[in-house]
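*Asks:* Have a look at this prediction, sequence included:
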Amino acid sequence: MNFITYLQNRQKRVNDKLDELLLVAEEEIAGASKLHQAMRYSILNGGKRLRPIFVYATGETFNASLELLDTPACAIEFIHGFSLIHDDLPAMDNDDFRRGKPTCHKAFGEATAILAGDALQTLAYQIIAEKCCGATETKVAMAKVLAAESMRMVYGQVVDIDEPNDISQLENMYMLKTGALIRASIKLGALASGIINDAEKITQLEKFADCLGLAYQIQDDIFDIAETEGKNKITYPALVGVAASKAKIEALYQQAIAALQNLHVDSSLLFALAKYVMTRKY
């Protein structure tokens, strides 16, 4: 199976699982149809599903079954969905469109959007507690990872609101706001596969995640040059130029690959995923 086929298969798998879990949530709480419509609208609206793919690819690298990985993969996507809804709000980034469609607060109103984000965050923890296969200690560890990295993501949003003004602050914001959930995804996959107590492997996976998270956001800055030009927004290309930004991405890629090599296992899935992320066009 080539990597694109793998990617498509896992995307379909997680989309089906997300749909199932949202239907169950709707059945459990009657009389909140608008809320559930907003949740489904925000989650089942496309997207690359990279964070769930990181869960699958990491877990499969260490021989975890797909059944063990489904719930953490969905949990991280619910957290990501919650973060996007709140990030788009007028009090935050004030965006009207996401993935070519009106943002949640534009489609359902600001109050419902806030509640939909809250509900998705809560649902992530609920499915870890109730649906996750594995020992209780694994579920607790997964919840701790979600909580810690979600908090780091929130800190990143705080830095964004305060408007970073130099490269160090910008990188810190990217590592928090974008990198935290990528790190969470990889650690959830590791937890599901039972290697969380292997400190050296976890350290290398965290390095891998941090490099990809920072590179991913620098890529987005390059893709968004036309949209941010003239808006007085601090971005990586605005501070150092496009050429230096691309050089930074390449350096981060090499660091990510070095971290994988230090795992001393067959990391072909993670190698392919890193290459896919680093060479994406959107």
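*Replies:* All right, it came through fine.

*Asks:* Could you use CA atoms for every contact and neighbour count after this?
*Replies:* Fine.

*Asks:* Buried ones in stretch 61-78, by neighbour count?
*Replies:* 61-62, 64, 66, 68-78 (16 or more other CA atoms under 10 Å).

*Asks:* for stretch 30-43, same thing?
*Replies:* Neighbour counts over stretch 30-43 (16+ other CA under 10 Å) mark 35, 36, 37, 38, 39, 40, 41, 42, 43 as buried.

*Asks:* Would it be right to say that residue 42 lies in a helix?
*Replies:* Yes: with DSSP: H, G, I helix; E, B strand; the rest coil as the criterion, residue 42 is part of a helix.

*Asks:* so who does it touch?
*Replies:* For residue 42, the contact set (CA atoms under 8 Å, 6 or more residues apart in numbering) comprises 81, 85, 103, 104.

*Asks:* picking that back up, let's see which of the buried residues of stretch 61-78 end up in helices.
*Replies:* Of these, the ones assigned to helices by DSSP state H are 61, 66, 68-78.

*Asks:* how far away is residue 94 from residue 104?
*Replies:* Distance of residue 94 to residue 104, given as CA to CA, to the nearest Å: 11 Å.

*Asks:* For residue 17, see how far away residue 66 is.
*Replies:* 12 Å.

*Asks:* Could you check which of residue 94 and residue 104 has the larger neighbour count?
*Replies:* residue 104 (28 against 13; other CA atoms under 10 Å).

*Asks:* I'd say the more buried one and residue 115 touch.
*Replies:* No: with contact defined as CA atoms under 8 Å, residue 104 does not reach residue 115; the gap is 10.6 Å.

*Asks:* Mind listing the shared neighbours of those two?
*Replies:* Residues touching both residue 104 and residue 115 (CA under 8 Å, 6+ apart): there are none.

*Asks:* And the helices in the chain, which stretches?
*Replies:* Counting by DSSP H, the helices of the chain are 3-28, 33-43, 50-61, 66-87, 104-108, 110-130, 136-161, 167-177, 179-193, 199-223, 225-228, 236-240, 242-261, 268-278.

*Asks:* ok, and here's another one to check against it:
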Amino acid sequence: MVVTDGTHFSKQASQFDLHAYLAARQEKVEAALDRSLPIIYPEQIYEAMRYSLLAGGKRLRPILCLATCELAGGTIEMAMPTACALEMIHTMSLIHDDLPAMDDDDYRRGKLTNHKIFGEAVAILAGDGLLAYAFEHIAVETQAVPADRLMKVIARLGRAVGAAGLVGGQVVDLHCEGVCDVKMETLNFIHAHKTAALLEASVVSGAILAGASDTDIQKLTRYSQAIGLAFQIVDDVLDITSTQEELGKSVGKDLRAQKATYPSFWGIDESKKQAQQLVEQAKSEVSGYGDRALPLMAIADFITARTH
């Protein structure tokens, strides 16, 4: 049902309890992730995979997948394997991003990074294992979803994480470290691929599983691209303004690595303004879905309001 009374929808949005919604969905995701990856022989690699996969975090990507599946008329159950796979892929990217060859970080989510516990070789393999298992998990565990929809989801996730997505963005990011004349177009490319691509896949995959129309997919794609860029802008600001205790990871690393960031172009205040404008754009894309869009609207606001 599309709500045409804007006043009614605004009232419903203001009353939506995002904290309770996120807590309930996070509990379901945590339980599913725990079940998805038991420890078997060789134990060390499974322990390393579980160490990072179950280290906490907002679980934003799986929750977005569940939310869009429900918005499009699907169920949590049909989307949960893909939701878990998205978190596996995201966790892989964090493990590899923290390695000495990349960002060389000691802490992630308030805990020692994977390579600090298990060594660099096992950390690399743990990331590889999570990436491969993510696709297996979707194919084997998804129930009551037509095969053609599953194929679309698997293809979209593969593109989001590969050279056309996350990997490509990371390569350009590494190439630009210490470069003084990085252009805004290059910075946007990095984060459209390194950060926003997997967020986009998270949003759109849930809708695909539920059989959403092409029009719905286009709206949700624009929504996800906007929140993905806003998310990165806020991350750049928090790297400057927060403490390690607040973020659960090292701070000031962008400055030390001489990386181009949105605050380095705009300053902190303008960066916050740009992020808020992107959030408003995102919300406008889904407002026509009425009450079904309340989680997506609230999550968009959460992105700019978060402190970690």
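*Replies:* Received the coordinates, thanks. On a predicted model such as this, the values are computed, not experimentally measured, just so you know.

*Asks:* Need the TM-score between these chains.
*Replies:* Here the superposed chains carry a TM-score of 0.93, computed using TM-score structural alignment, normalised by the length of the first structure; 275 aligned residues with a CA RMSD of 1.6 Å.

*Asks:* on that earlier part again, between the buried residues of stretch 61-78 of the first structure, which is closest to residue 148 of the first structure?
*Replies:* residue 76 (12.6 Å; CA to CA).

*Asks:* so what corresponds to that closest one in the second structure?
*Replies:* Using TM-score structural alignment, the equivalent of residue 76 of the first structure in the second structure is residue 86.

*Asks:* Repeat that for residue 112 of the first structure.
*Replies:* In the second structure, residue 112 of the first structure lands on residue 122 (TM-score structural alignment).

*Asks:* For residue 213 of the first structure, which residues are in contact?
*Replies:* 174, 175, 178, 179, 180, 182, 183.

*Asks:* Just put those residues in JSON lines and tack on neighbour count and distance to residue 151 of the first structure.
*Replies:* Output for the contacts of residue 213 of the first structure, formatted as JSON lines (neighbours: other CA atoms under 10 Å; distance: CA to CA, whole Å):
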{"residue": "174", "neighbour count": "23", "distance to residue 151 of the first structure": "14"}
{"residue": "175", "neighbour count": "26", "distance to residue 151 of the first structure": "12"}
{"residue": "178", "neighbour count": "23", "distance to residue 151 of the first structure": "12"}
{"residue": "179", "neighbour count": "27", "distance to residue 151 of the first structure": "12"}
{"residue": "180", "neighbour count": "27", "distance to residue 151 of the first structure": "9"}
{"residue": "182", "neighbour count": "31", "distance to residue 151 of the first structure": "13"}
{"residue": "183", "neighbour count": "27", "distance to residue 151 of the first structure": "12"}
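
*Asks:* Go through those and say which is closest to residue 90 of the first structure.
*Replies:* Nearest member of the contacts of residue 213 of the first structure to residue 90 of the first structure, counting by CA to CA, is residue 178, at 20.0 Å.

*Asks:* Translate the closest one into the numbering of the second structure.
*Replies:* Looks like residue 178 of the first structure aligns to residue 195 there (TM-score structural alignment).

*Asks:* Not counting its neighbours along the chain, what's nearest residue 112 of the second structure?
*Replies:* Counting by CA to CA, 6 or more residues apart in numbering, residue 106 is the residue found nearest to residue 112 of the second structure once chain neighbours are left out, at 5.7 Å.

*Asks:* burial measure for the counterpart of the one you found in the first structure, as a count.
*Replies:* The alignment partner of residue 106 of the second structure in the first structure, by TM-score structural alignment, is residue 96. Applying other CA under 10 Å, we find 16 residues neighbouring residue 96 of the first structure.

*Asks:* The one 4 residues further on now?
*Replies:* By the other CA under 10 Å criterion, the neighbourhood of residue 100 of the first structure contains 9 residues.

*Asks:* Quick check: it vs residue 45 of the first structure, distance?
*Replies:* From residue 100 of the first structure over to residue 45 of the first structure the distance is 10 Å, taken as CA to CA.

*Asks:* Would you mind finding the match for residue 210 of the first structure in the second structure?
*Replies:* Match for residue 210 of the first structure (TM-score structural alignment): residue 225.

*Asks:* Actually, residue 85 of the first structure.
*Replies:* Using TM-score structural alignment, residue 85 of the first structure pairs with residue 95 in the second structure.

*Asks:* Next: residue 44 of the first structure.
*Replies:* Aligned partner of residue 44 of the first structure by TM-score structural alignment: residue 54.

*Asks:* From residue 46 of the first structure, how far off is the nearest residue to residue 82 of the first structure once chain neighbours are set aside?
*Replies:* Excluding its sequence neighbours, the residue lying closest to residue 82 of the first structure (CA to CA, 6+ apart) is residue 117, at 4.1 Å. Residue 117 of the first structure sits 17 Å away from residue 46 of the first structure, going by CA to CA.

*Asks:* higher neighbour count, those two?
*Replies:* More crowded of residue 117 of the first structure and residue 46, by other CA under 10 Å: residue 117, with 26 against 12.

*Asks:* ok, the closest residue in space to residue 190 of the second structure that isn't next to it in sequence - contacts?
*Replies:* Using CA to CA, 6+ apart and skipping residues adjacent in sequence, the residue nearest residue 190 of the second structure is residue 169, 4.4 Å away. The neighbourhood of residue 169 of the second structure, defined by CA under 8 Å, 6+ apart, consists of 163, 189, 190, 191, 192, 193, 194.

*Asks:* how does it look with 10 Å?
*Replies:* 161-163, 175, 186-197 (CA atoms under 10 Å, 6 or more residues apart in numbering).
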